[in-house]
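Student: Here is a sequence together with a model predicted from it:
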Amino acid sequence: MEQFEYKNYLDNIVLQLREQFVDSSLMVFNFRDEGKSLVSGLFSLYGITVKDYPCQYLGCPLLPLEMVLHFLRLSERWLMLEGQQNFLLMHCEKGGWPVLAFMLAGLLLYMKQYNGEERTLVMVYKQAPKELLQMLTTLNPQPSHLRYLQYICKMDDELEWPIQPIPFTLDCVILREVPNFDGVGGCRPIVRVYGQDFLTVDKRCNVMLPPSKPRKHARRYKQQADNISVKLNVGSCVQGDVVLECLHIDDSLEDERLMFRVMFNTYFIQSHILPLNFENIDVSWDAEQRFTKKFKAEVLFSEFDGESDASTEVASDYDDEVEVGSIDVFFEAVEIFSNLDSQEGQRDAEILSITSTECSPRAELMKTAPFSHFDMEIGLGGSQKNKIDGMVLSLENHSEFDVKELESLFAIAPKTKGGSKSDGASKSLGSKPDKVHLIDLRRANNTEIMLTKIKMPLPDMMSAALALDDSVLDADQLENLIKFCPTKEEMELLKNYTGDKETLGKCEQFFLELMKVPRVESKFRIFAFKIQFQSQIRDVRKNLLTVSSACEELRGSEKLKVIMEKILFLGNKLNQGTPRGQALGFRLDSLLKLTDTRANNSRMTLMHFLCKGLADKSPHLLDFYEEFVNLEAASKLQLKALAEEQQAVVKGLQKVEQELAASESDGPVSEVFRKTLKEFTDASGADVRSLSALYAEVGKSADALAYYFGEDPAKCPFEQVTSTLLNFVGLFRKAHEENIKQIEADKKKAQKEAEKEANQDRTPVKSKDGLVDRSPRSPFK
């Protein structure tokens, strides 16, 4: 679709919505790739807000969970705005349909409009041809889409976002069955992990975390049993949203092919494992030929140790092709290997070196041995003997060593919570008792995260809050404090606790500090209102003055009045002989229909004809729109929203006065609070009364503007008047510019025709006697 056709397409959509839903407002969510957006510029002509979102994250047609939640909450606030009917238009540019479909399904589930993640997603997918999804994505994104829809449905309303993502070490990926990607029933797999590198300073940096092995160590596996497994070590540090890809490398170790992809968030990892099957991995659309329905895999994690660097194990070179043993043998081998005294265990350990080529026996020994580490490579070549470089070493007992002394000297003391000291030292110094946690663990963790951002002792924080000292606490910090005030149930829980309060956790200590102040949440809200009061007054007043100025400019414009008279004249002439041919006026929205009325034999519209006539006879009227300095800004304002903001200020001050009266009985704890608040109420009362008077005056001006154009304010409110006039200005200017271009084009065309005719007149002509006559030909015969 050409750009002008696309603009007309969007114009029709917007006009239809505004005609059908007169009192409604529109917001557009646009999903696009990087680069210049066409939609933002087009919708700005109508004064419509456009929010842009990306259409992929690290190659996967999904968005990070935090961005998804931002979209959901913003949509909910817009659609549920009290006293106003708003509409949400979701649009995608090239390649954005898959992520738009996911976001729409997520919104329907989040707003409780539909139940069932898969049913909702399939319903949205069906709004477009299936071929479109296959054309835009090489892998079927439905499994990852469903996983993130399940995340959305699991989110608790009390969960504070953004949450602190949980860091893990992604240890390995275990394939329970080898897919067929080499044509002979096997594959040569490697793993790549993409995500946020939280070990760097720049948290916005998305990188590819190291693959499990260099390509030269990638091995081929083939199926030889019903149940087989391949373990691929990774060793990458992951946190938050992660994209994991498993690829097949061909024999040349150059070309690669994506076997499957998984996107997940570490916050929802349970028991350090992410189980997968064929139904919940993103695979190619023809993957059934390469995977069986029995395919399963697991992604294994361990706790992230920030003090130790994540390393990647590099295996030695092996034969090109390896047979893989059964999964049952794999786990049996790992279990038996911890007991090296058994001859049968040693035989099974030999199987381990074939079954799991990624699993190091040395690593297993280090986990089970309770002694200091001695860096010695261990082989598994014999039943009771160890082979190193061809030398046979006996494992018989050597009597010259005192084994008990060896164990006592080199045994590792068990770690205690107090550190690495011995038990005797720990007891002599006294160990700290365990903290007592009464509050829900998730809420307690979120509370402690919030407190780390305030960075001051709790008593100092409360003193600053009661003194209403905005140089110590800002609005964002107060907003967090309000969110984490204890509930009635939590306060009862703490009041009924009879143990030593010093042993309580940090969250409980914070709640106890807040409970010392009566109505602490109300006081926090009053403090937040005080901080934002002057900016609220200033913003509302500025917007009201913009509306007032726009009304004065429109009603005082003589040029606009003359243009309206000429439009009425044109309309009556076109309708001559009909009942509408003697109209005394016209509806305001008729201004936008001037572009719909076209001439019989040209592309000219009535708007072009109007501009042409003005340019010929009244050129001084062409710049009428320059008088409307505040029209565009005013068209973006909603009087209902301004009314709500003005009422919020009035009600806020009323709550301040109520809290001031209630604090009289608080005692000394609220003495500074009362004094500071009294000074604030005395100064702010005049500002609120002035703002209320201005709002009443602006409301009358807005109604008068509608009456001025012959409209009923109840049916054609201020927002519709300004939006219509702004659109009319845009269409008028566009038509005038097109007229100028057409005039220039006609001049060039006439000039070329004149030059062509002149050249023909100078063409040499032969006379009868053979001489060339170079004189111009006479136009007469």
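Tutor: All right, it came through fine.
Student: When you work out contacts or count neighbours from here on, use the C-alpha atoms and nothing else.
Tutor: Noted.
Student: quick one: buried residues of the helix or strand hosting residue 12?
Tutor: Element membership of residue 12 [criterion: DSSP states H and E] is helix 3-20. Going by neighbour count (16 or more other CA atoms under 10 Å), the buried part of helix 3-20 is 7, 14.
Student: Distance from the chain centre to that helix, please.
Tutor: Mean C-alpha position of helix 3-20 versus that of the full chain (CA atoms, centre = their mean, to the nearest Å) differs by 28 Å.
Student: Next: stretch 571-579.
Tutor: 55 Å.
Student: Stretch 753-764 too?
Tutor: Distance, centroid of stretch 753-764 to centroid of chain: 66 Å (CA atoms, centre = their mean).
Student: So which bits of it are buried?
Tutor: Those would be residue 761, for stretch 753-764 by 16+ other CA under 10 Å.
Student: picking up where we left off before, going on from the helix holding residue 12, what's the next piece of helix or strand?
Tutor: Next helix or strand after helix 3-20 toward the C-terminus (DSSP H and E): strand 25-32.
Student: alright, now check it against this:
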Amino acid sequence: MMFKNSPNDTPARMSVKRINWEKIEPVDLGNTVWGQLGEDYDTINDVVKYLDLEQHFAMKKAKTFKKKTAPVKKDVISILAHKKAYNTSILLAHLKLTTTEITNCLLINGSEATRKKLVSSHYQQLLLYAPDEEEAEKLKNFAGDISKLNEADTLSLKLVNIPGYQLRLKALVFKHSFAEKEEEIRRNLEVVQRASNQLRKSRKLAKILEFVLAMGNYMNQGHIRISKATGFRIHFLAEMDCTKTSDNKMTFLHILARAVSSKFPEVLSFADELTDVKDASRVVYPVVLGDLQQLRKNWLLIRDNLLETESKNKADRFKIAMETCLVRTNGAIKRLEQLHQSTSKEFNKVAQYFGENPKNIGMQQFFNIFEEFIRKFQKSSMEISKLLKTKQPQKIQR
């Protein structure tokens, strides 16, 4: 039996829970209990209206949670070259400083603790990744939404608005690396100077060379070209082990060590008078001189172009700080230049002392020869000493 909605039915006033059943189609009712319903439907329907089912089974409005959506990526604008921007971003992540804190360092402004976080290598990287002229022009003319610039471009935009930003970075590299570079140059010049003095004043080394000359002249008798020598080029000192005895078991150096040990044992310790020769042999003098010349070149560059960094910003203390730095470093560079002159004179003296032309032999080559001679002589001396001990007759035990 089909039921129709009562004309008094009213539409639901609120959403109620559903009864999740499976409906029987009317054609299938037949003699089922459902087919017997209907006589009191209208009465029941009226009762149902007053059961407040809507209130009892009302659907509770679920709390609406704002769906967390991934932050919408801005349309990031990039002006710097990709590689430069990438490297700058890595540096910024490493420094953990804001772009404002970094630019304040170029103004010698902000807290001293923040400025100390930036060392010479950081300024060197900032200089390396700084915008070039074309990029600087694009940044200065940028009229878009600054918030859409990536972090590297944001920093670069702040940099190009600082007067003489590239010179400032070069100056800060100079300022923060100066003490270390000055110490390195001074140490290398001083060790060369000391080694030169030690070689020229070592009486024990002179005695050994006298022995070498006598032995060589004795062995060279009859050879017009090489006999009766009054001296020899020092490169022979590092080549003595190439001249072997007839049985190939020892070298000229072994014979020399044995003779010195036998006749002049007091000079076996000649290396004790040459303590700085090894360190001097490691000094690449052209590099040291180049570093010194670069210090002066950078100093002049900063001094001659410092006016470019002037700004109207009262908080900008860069120019004053660099003027003080230039005064201090100028005196230090002058002292290094004087040390270079005196070191060069000492080397010329020692080279000439050993019969060499300073213009024809490099410092490192010169000291390398003596360092190698010392090392080989000591090794041969130890081998001879060990050999002599094994040949000593054993005492008869009673």
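Tutor: That came in fine, so what should we check first? Fair warning: this is a prediction, and the values are worked out from it, not measured in the lab.
Student: now for the helix holding residue 12 of the first structure, which elements pack on it?
Tutor: Of the remaining helices and strands, none touches helix 3-20 of the first structure by 3 or more CA pairs under 8 Å, 6 or more residues apart in numbering; DSSP states H and E.
Student: Residue range in the second structure corresponding to it, please.
Tutor: The alignment of helix 3-20 of the first structure onto the second structure (TM-score structural alignment) finds no residues at all.
Student: Can you tell me the element residue 603 of the first structure falls in?
Tutor: For residue 603 of the first structure, there is no host helix or strand (DSSP H and E).
Student: That one -> the second structure?
Tutor: In the second structure, the residue matched to residue 603 of the first structure (TM-score structural alignment) is residue 249.
Student: measure its match to residue 215 of the second structure for me?
Tutor: Noted for residue 249 of the second structure: a distance of 19 Å to residue 215 of the second structure, by CA to CA, to the nearest Å.
Student: neighbour-wise, which of the two wins?
Tutor: Neighbours around residue 249 of the second structure and residue 215, counted as other CA atoms under 10 Å, are more numerous at residue 215. The numbers are 15 against 8.
Student: so what corresponds to the more buried one in the first structure?
Tutor: Superposed on the first structure with TM-score structural alignment, residue 215 of the second structure falls opposite residue 570.
Student: mean per-residue distance, the helix or strand harbouring its match to the second structure?
Tutor: Using DSSP H and E, residue 570 of the first structure falls within helix 558-574. With mean CA distance after the TM-score superposition for the first structure, helix 558-574 of the first structure departs from the second structure by a mean of 0.8 Å once superposed.
Student: List of residues touching that helix?
Tutor: Residues from elsewhere that reach helix 558-574 of the first structure (CA atoms under 8 Å, 6 or more residues apart in numbering): 554, 580, 581, 582, 583, 584, 585, 586, 610, 621, 624.
Student: Nearest to residue 459 of the first structure, out of those: which one, please.
Tutor: If you rank the contacts of helix 558-574 of the first structure by distance to residue 459 of the first structure using CA to CA, residue 554 comes first, at 57.4 Å.
Student: counterpart of that closest one in the second structure?
Tutor: Applying TM-score structural alignment, one finds that residue 554 of the first structure aligns to residue 199 in the second structure.
Student: What of residue 719 of the first structure?
Tutor: Checking TM-score structural alignment: residue 719 of the first structure goes with residue 364.
Student: May I have the residues that are in contact with the residue lying closest to that match once chain neighbours are set aside?
Tutor: Take residue 364 of the second structure and drop its neighbours on the chain: the residue closest to it by CA to CA, 6 or more residues apart in numbering is residue 281, 5.1 Å away. Counting by CA under 8 Å, 6+ apart, residue 281 of the second structure touches 363, 364, 365, 366, 367, 368, 371.
Student: Buried only: go through those residues for me.
Tutor: For these, buried by 16+ other CA under 10 Å: 363, 364, 366, 367, 368, 371.
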